[in-house]
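> Prediction below, plus the sequence it came from.
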Amino acid sequence: MLAAIKNAAACAGLAACAAITPAHAAAPVNNTIAPEFAGIDTWLNSEPLTLAQLRGKVVLVDFWTFACGNCINTLPAVKSWHRKYADKGLVVVGVHTPEFPFEQDTHNVQRAIERFGITYPVAQDNRYATWAAYGNQYWPAFYLIDKHGRVAYTHVGEGDYAQTEAVIEKLLAAQ
């Protein structure tokens, strides 16, 4: 099983790299209301959450999967933002959307969460319902939602961590 995961992780990283739009991966969005979490059967590290109950907070929705090398590379930044800004009103929600069948197994996701030291809520999106609601096409992808429930910023792929963090700070400071 471990060999299969390692091989799949290499493939996933290559697939994610091939799918990323290079030049303008980070962009403000047109302030549309963020879709609710949809089709989530399992919540890890949390009771079920809704964006409606998170109004008044800034929410980082992180689409990821545990065998994606690019996703793994973003985790230090995401975990850092969670630690640094949770008490200032940031809620990080990892939306684990599997690329491969073995990533659908909740026990495998739980083991990955433990291995990577993820303490924020993770929604298991095996049916791609939340993925589809956001019109997402990439791993990893960040969606920052402002205090009013609007998508204020997106970023696809690795990098631009300082820019993303600056947007987090701006959204937290906004009324």
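Nice, I can see it.

> make it CA atoms for all contacts and neighbour counts henceforth
Noted.

> count of residues packed around residue 159?
15 (other CA atoms under 10 Å).

> Going along the chain, name the strands of the chain.
26-28, 42-44, 58-64, 90-96, 122-124, 141-145, 151-156 (DSSP state E).

> What are the buried residues along the second one?
Okay, so that is strand 42-44. 43-44 (16 or more other CA atoms under 10 Å).

> and that strand, what other elements does it pack with?
Strand 42-44 sits against strand 122-124, with contacts defined as 3 or more CA pairs under 8 Å, 6 or more residues apart in numbering; DSSP states H and E.

> quick one: the helices in this structure?
2-19, 69-85, 106-116, 129-134, 161-173 (DSSP state H).

> Mean neighbour count added to those helices, as a markdown table?
Shown next, in a markdown table, are the helices of the chain (neighbours: other CA atoms under 10 Å):
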| stretch | mean neighbour count |
| --- | --- |
| helix 2-19 | 15 |
| helix 69-85 | 18 |
| helix 106-116 | 14 |
| helix 129-134 | 17 |
| helix 161-173 | 16 |
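
> take the one below as the second:
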Amino acid sequence: MPSICTSTLPVKMTVVAACLLVMTINSVQLPAMPPPKGGSGDLIGTRAPEWHLDGWLNSRPLKLADLRGKVVLVRWWTAPECPHCVATAPVLNDFQKDYADKGLVIVGVYHHKSSTPLKESEVAAHAQRLGFQFPVAIDRNWTTLKKWWLETGDRPWTSVSFLIDKQGVIRHIHEGGRYESGSGDAKLMEEKVRELLREG
């Protein structure tokens, strides 16, 4: 008659093996789910591509690469039927007045939405009406808007703002609509501008 030790050994070994297997499975860290596509957070920390703009106002033609060492705020806008653009204009003008001499460059990028043909003279008139003293350019066919924003996810707004640091890296995005004077969005944008200006 076999002893208890010899008869139960295989069972004990099976139990131990099963326990070790469970412990191993529990200790394995499964990879985290990737973040859902479409959020602007996917773009934070990435280098902003070069833009393709023309029809410059208030400035010679600029390249993003030429602005290294500056903090750059790029705001897409349109007219005349854009209440969000009208509401945001005073904030941009205040930023220009308060921070241009400290290293901030604002670029207002016009993207045409009207059914009438695009006329540079009308863009200039709209920019003057909004009080823009900073560089303004035209994004024909939305070439840069598509590359920077619309083709990178599900984007409900086109009046987007990108805040780019001195190394050309996207650090903050306002996804569209307005940021009026005194609003939380405007205060956050100003905080980010100050933060990036302080960086070396």
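On my side now, so go ahead. Predicted model, so just to flag it, every value in this text is computed and none were measured.

> Tell me which of the helices of structure 1 approaches residue 43 of structure 1 most closely.
helix 106-116 (9.7 Å; CA to CA).

> what about the longest helix in structure 2?
Longest helix in structure 2, counting by DSSP H: helix 4-27.

> Would you check the span in structure 1 matched by that helix?
Aligned using TM-score structural alignment, helix 4-27 of structure 2 spans no residues in structure 1.

> that older thread, among the helices of structure 1, which is nearest residue 28 of structure 1?
helix 161-173 (9.5 Å).

> equivalent range in structure 2 for the closest one?
Taking TM-score structural alignment, helix 161-173 of structure 1 hits residues 186-198 over in structure 2.

> Next, the mean deviation of the matching stretch compared to structure 1.
Here the mean offset of stretch 186-198 of structure 2 against structure 1 after fitting is 0.4 Å, by mean CA distance after the TM-score superposition for structure 1.

> Need the residues that contact that stretch.
Residues from elsewhere that reach stretch 186-198 of structure 2 (CA atoms under 8 Å, 6 or more residues apart in numbering): 70-71, 91, 95, 102-104, 163, 165-166, 172, 174, 179-180.

> For that stretch, what is the distance to the chain centroid?
14 Å (CA atoms, centre = their mean, to the nearest Å).

> Which residue, other than its chain neighbours, is closest to the most centrally placed residue in structure 2?
Residue closest to the mean C-alpha point of structure 2, counted by CA atoms, centre = their mean, is residue 173 at 3.4 Å. Among residues not flanking residue 173 of structure 2 along the chain, residue 162 sits closest, at 4.7 Å (CA to CA, 6 or more residues apart in numbering).

> Please list all residues in contact with the equivalent of the one you found over in structure 1.
Structural alignment (TM-score structural alignment) places residue 162 of structure 2 against residue 143 in structure 1. Applying CA under 8 Å, 6+ apart to residue 143 of structure 1 gives the contacts 60-62, 151-155.

> Farthest-apart pair in the residues you listed, please.
62 and 152 (14.0 Å).
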